[in-house]
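Engineer: Let's see this in three dimensions:
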Amino acid sequence: MADSEDTGMRPRTLEPGQRTCVWIASTTSATPTLLLETSEILFEAPNWSLDGTHLLLNGDGRLWRLDVEGGVPPVEVPLHGVPAINNDHVLSPDGATVYVSGMDGHLYSAPATGGQGRRLTEEDGTLHFLHGISPDGRTLAYVSIDRSVEGAPGRLALMPAAGGPGTLVDTGEGHIDGPEYSPDGRFVYLNSEAFTTAPGHAQLARLAADGGQAERVLASETVDWFPHLSPDGTLATYVAFPAGTLGHPENLDVTVHLVAVDDWSRPLHSFPLFGGQGTLNVNSWAPDSRRFAFVSYPVEDGVR
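Structural biologist: Have a look, this model is predicted:
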């Protein structure tokens, strides 16, 4: 694996007495199903495969496959020539390619079943954190952060999925994260700090995919991150952090909300859990728009 010392990023690990719990929720039930529980590896950020049979998650800097039928341990998906990866990864619309963010700050592509990877981003002085791909598979949406400026805000950037330079998109002042295309390709959904002067108060928003003014889709007292639309475009999930949270840290009491896209203000179901970072960083919807996955990180009584 390539060295990641230039960014300082390292794979997350479980705390003493902590477990990874991977859940599958139905859009019609308030009770999710536990798919995996382990104290061995801290798994994060499930993507759902196009054929509906398995999830892809990162853990220990590697990519893993987890069958949704349960009872089978996760299996590593080998990515050759790719450094340790973080929890920002997406699948191509045809399900054949996985795009990942390396801990060296670059984006890579590789076969979703494993194989030789290829670096896509250039040495442009920024860190690249992947979050979305256009429905036609041609464009990646990512967060660009200036490597040379301590605490530099994230900016929305787009680039060819085949590789090449990125182009910044003006979203106003404040950090943005989680940019992801709507299923019809018309909008990019994200969370932005542009709507308030309160430090770190991220709110959910969208803007036209070809640029323009970002509009807030939900005004709330919580710090809201990572909006993910269902494949049919009717539903969405996001994770709400406590008011006053800076960024999207690990090991907090958070809530995963399921909403209708035409009314983000009234959750259809809510799933409180101990987690945060790694819980819902990427789109985890099943292809049938009836289920989605998320991760919690509970700790033993007396340890937390």
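Engineer: C-alpha from now on. contacts and neighbour counts both.
Structural biologist: Will do.
Engineer: Touching, residue 178 and residue 226? I think so.
Structural biologist: Yes - Residue 178 is within contact range of residue 226, at 5.1 Å (criterion: CA atoms under 8 Å).
Engineer: Need the residues touching each of those two.
Structural biologist: Residues touching both residue 178 and residue 226 (CA atoms under 8 Å, 6 or more residues apart in numbering): 190-191, 281-282.
Engineer: tell me which of these is nearest to residue 87?
Structural biologist: residue 281 (6.7 Å; CA to CA).
Engineer: For residue 170, see how far away that closest one is.
Structural biologist: Note on residue 281: its distance to residue 170, by CA to CA, to the nearest Å, is 22 Å.
Engineer: repeat for residue 64
Structural biologist: Per CA to CA, residue 64 is found 35 Å from residue 170.
Engineer: Who has more neighbours out of these two?
Structural biologist: A direct count of neighbours by other CA atoms under 10 Å for residue 64 and residue 170 places residue 64 higher, at 23 against 13.
Engineer: The more buried one sits in which helix or strand?
Structural biologist: In this assignment (DSSP states H and E), residue 64 forms part of strand 62-67.
Engineer: packing partners for that strand?
Structural biologist: Judged by 3 or more CA pairs under 8 Å, 6 or more residues apart in numbering; DSSP states H and E, strand 62-67 is in contact with strand 54-59, strand 75-77.
Engineer: In contact with residue 28, which residues?
Structural biologist: residue 290.
Engineer: Let's verify it: helix, strand, or coil?
Structural biologist: Per DSSP: H, G, I helix; E, B strand; the rest coil, the secondary structure class of residue 28 is coil.
Engineer: so how far is residue 100 from it?
Structural biologist: As judged by CA to CA, residue 28 and residue 100 stand 31 Å apart.
Engineer: swap in residue 121?
Structural biologist: Counting by CA to CA, the gap from residue 121 to residue 100 is 11 Å.
Engineer: So which of those two has more stuff around it?
Structural biologist: The neighbour comparison of residue 121 against residue 100 (other CA under 10 Å) goes to residue 100, with 29 against 21.
Engineer: isn't that one right next to residue 92, touching?
Structural biologist: No - the criterion here is CA under 8 Å, and residue 100 misses it with residue 92 at 11.0 Å.
Engineer: Helices along this structure, start to end?
Structural biologist: Ranges of helices in the chain, per DSSP state H: none exist.
Engineer: Next, the second sequence, to be compared with the first:
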Amino acid sequence: MIRALQPGQRCEVWIASVNGQAELAYSTDDVLLEAPNWTLDGASLILNGDGKLWTLDVSGGSTAETVEVPLTGIPGLNNDHVLAPDGKDIFLSANDGHIYRAALSGGPATRITDDDGSFHFLHGVSPDGKELAYVGIEAGDFTQPGRLMTIASDGGATARIDVGPGHCDGPEYSPDGKWLYLNTESFTSAPGHAQLARITIDGSGFEQLLESDTVDWFPHLSPDGRFASYIRFPSGTEGHPADLPVEVVLVSTEDWTTPLHTWPLFGGQGTLNVNSWSPDSGRFAFVAYPISDSTKD
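Structural biologist: This next block holds a predicted model:
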């Protein structure tokens, strides 16, 4: 589904630093942008919006404007996209349930996944660029739990990694390639109560990173492995819906239980779906979707 802004709603792209500061990089009431990635040169963000892919140059201050990446041969995009380690290509999830690869400069996209009866939602690319981690949902039936899956980055056979019976999402490789970080509902019987976890790429060592009363999604490690960001939904939330009060959280990977900083905002879906860390591990990006209060106008 291609999302659009509600009446009175804005899309704000923010850049937060590990010292707790945050600055507004871009704001628009025209296009609902989602899920920033950071280019390897540290100059631009990559976002989806209106089913398309966009670049946003954030090296020049508040004058940044979005520029469409001219892709062909691919349906409308959703908010699951990750750059290849070489920074030249990007892996993309489209609304037909398939994963594609394309040059970041634009041009034709190549489909990677087969028609295997599942929808494929990309989240991770291994550091060597040879493997992808994604969530598979059988027949696109969203009443069924997502499963942690991997596939070679050029396609072929898929493999499942068992993380229990609960729904999982957001699988992402650690910078050393040894772990997959994700959120999962396998630690509880409470509907929707996602918690942060990790598992080795060989399927051993499945462990919960912290136990909380909130619903925690999308853990993203900084390139140097020292920090992580994630999004915290209110207790009782099911799934990762849009348009509600949430918090973006920064932690040290040495202590997931003690936030270094938090940023409350109105958002959810689209705010922090994919890894948005800068190459120098000093900053990360997220998106807020505030709605004006007409009673105060």
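Engineer: before we move on, back to that, show me the common contact partners of residue 121 and residue 100 of the first structure, please.
Structural biologist: 107-108.
Engineer: What angle do strand 54-59 and the strand holding residue 64 of the first structure make with each other?
Structural biologist: On the basis of axes from the mean of the first three to the mean of the last three CA atoms, to 10 degrees, strand 62-67 of the first structure is oriented at 150 degrees to strand 54-59.
Engineer: which one in the first structure is aligned with residue 217 of the second structure?
Structural biologist: Using TM-score structural alignment, the equivalent of residue 217 of the second structure in the first structure is residue 225.
Engineer: ok, that match - contacts?
Structural biologist: If you count contacts by CA under 8 Å, 6+ apart, residue 225 of the first structure has them with 177-178, 190-191, 202-204, 238-241, 248.
Engineer: out of these, which are inside strands?
Structural biologist: 177-178, 190-191, 203-204, 238-241 (DSSP state E).
Engineer: so what corresponds to residue 269 of the second structure in the first structure?
Structural biologist: Per TM-score structural alignment, residue 269 of the second structure is aligned with residue 277.
Engineer: so what's its match up against?
Structural biologist: Contacts here follow CA under 8 Å, 6+ apart; on that basis residue 277 of the first structure touches 248-251.
Engineer: make it 6 Å
Structural biologist: 248-250 (CA atoms under 6 Å, 6 or more residues apart in numbering).
Engineer: what comes up buried for stretch 134-141 of the second structure?
Structural biologist: 134-138 (16 or more other CA atoms under 10 Å).
Engineer: Mind putting the residues you listed into TSV with distance to residue 104 of the second structure?
Structural biologist: Converted to TSV, these look like this (distance: CA to CA, whole Å):
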residue	distance to residue 104 of the second structure
134	20
135	23
136	25
137	27
138	30
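Engineer: what do we get in the first structure for residue 242 of the second structure?
Structural biologist: Per TM-score structural alignment, residue 242 of the second structure is aligned with residue 250.
Engineer: So that match is in contact with residue 279, correct?
Structural biologist: No - between residue 250 of the first structure and residue 279 there is no contact under CA atoms under 6 Å: 8.9 Å.
Engineer: Neighbour count: those two, which is higher?
Structural biologist: Neighbour count, other CA under 10 Å: between residue 250 of the first structure and residue 279, residue 279 has more, with 29 against 15.
Engineer: How about the more buried one, nearest residue that isn't a chain neighbour?
Structural biologist: residue 295 (4.4 Å; CA to CA, 6 or more residues apart in numbering).
Engineer: Please tell me how far the aligned partner of residue 2 of the second structure in the first structure sits from residue 58 of the first structure.
Structural biologist: Taking TM-score structural alignment, the alignment pairs residue 2 of the second structure with residue 11 from the first structure. For residue 11 of the first structure, the distance to residue 58 of the first structure (CA to CA) stands at 9 Å.
Engineer: Residue 290 of the first structure now?
Structural biologist: To residue 58 of the first structure, residue 290 of the first structure is 23 Å away according to CA to CA.
Engineer: Tell me how many other residues surround the equivalent of residue 151 of the second structure over in the first structure.
Structural biologist: Residue pairing (TM-score structural alignment): residue 151 of the second structure is matched to residue 159 of the first structure. Neighbourhood size, residue 159 of the first structure [other CA under 10 Å]: 19.
Engineer: Same check on residue 173 of the second structure?
Structural biologist: Around residue 173 of the second structure there are 26 residues (other CA under 10 Å).
Engineer: Let me see the contact set for the counterpart of it in the first structure.
Structural biologist: Aligned by TM-score structural alignment, residue 173 of the second structure pairs with residue 181 of the first structure. Contacts here follow CA under 6 Å, 6+ apart; on that basis residue 181 of the first structure touches 134, 187-188.
Engineer: which one of those residues is nearest residue 96 of the first structure?
Structural biologist: For these, the minimum distance to residue 96 of the first structure (CA to CA) is 14.7 Å, reached by residue 134.
Engineer: Report the separation between that closest one and residue 172 of the first structure.
Structural biologist: In this view, residue 134 of the first structure and residue 172 of the first structure are 22 Å apart by CA to CA.
Engineer: Compare these two (neighbour count), which wins?
Structural biologist: Taking neighbours as other CA under 10 Å, residue 134 of the first structure and residue 172 compare with residue 134 leading, 24 against 15.
Engineer: What lines up with the more buried one in the second structure?
Structural biologist: So, by TM-score structural alignment, residue 134 of the first structure is matched to residue 126.
Engineer: And for residue 76 of the first structure?
Structural biologist: Match for residue 76 of the first structure (TM-score structural alignment): residue 68.
Engineer: Quick check: the gap between the closest residue to that match other than its chain neighbours and residue 29 of the second structure.
Structural biologist: Using CA to CA, 6+ apart and skipping the chain neighbours, the partner closest in space to residue 68 of the second structure is residue 54 (4.4 Å). Distance of residue 54 of the second structure to residue 29 of the second structure, computed by CA to CA: 16 Å.
Engineer: Repeat that for residue 138 of the second structure.
Structural biologist: Distance, residue 138 of the second structure to residue 29 of the second structure, by CA to CA: 35 Å.
Engineer: do residue 223 of the second structure as well
Structural biologist: From residue 223 of the second structure to residue 29 of the second structure the distance is 32 Å (CA to CA).
Engineer: Which of the two has more residues huddled nearby?
Structural biologist: When residue 223 of the second structure is set against residue 29 and neighbours are counted by other CA under 10 Å, the residue ahead is residue 223, at 18 against 15.
Engineer: quick one: which of residue 11 and residue 58 of the first structure has more around it?
Structural biologist: More crowded of residue 11 of the first structure and residue 58, by other CA under 10 Å: residue 58, with 27 against 16.
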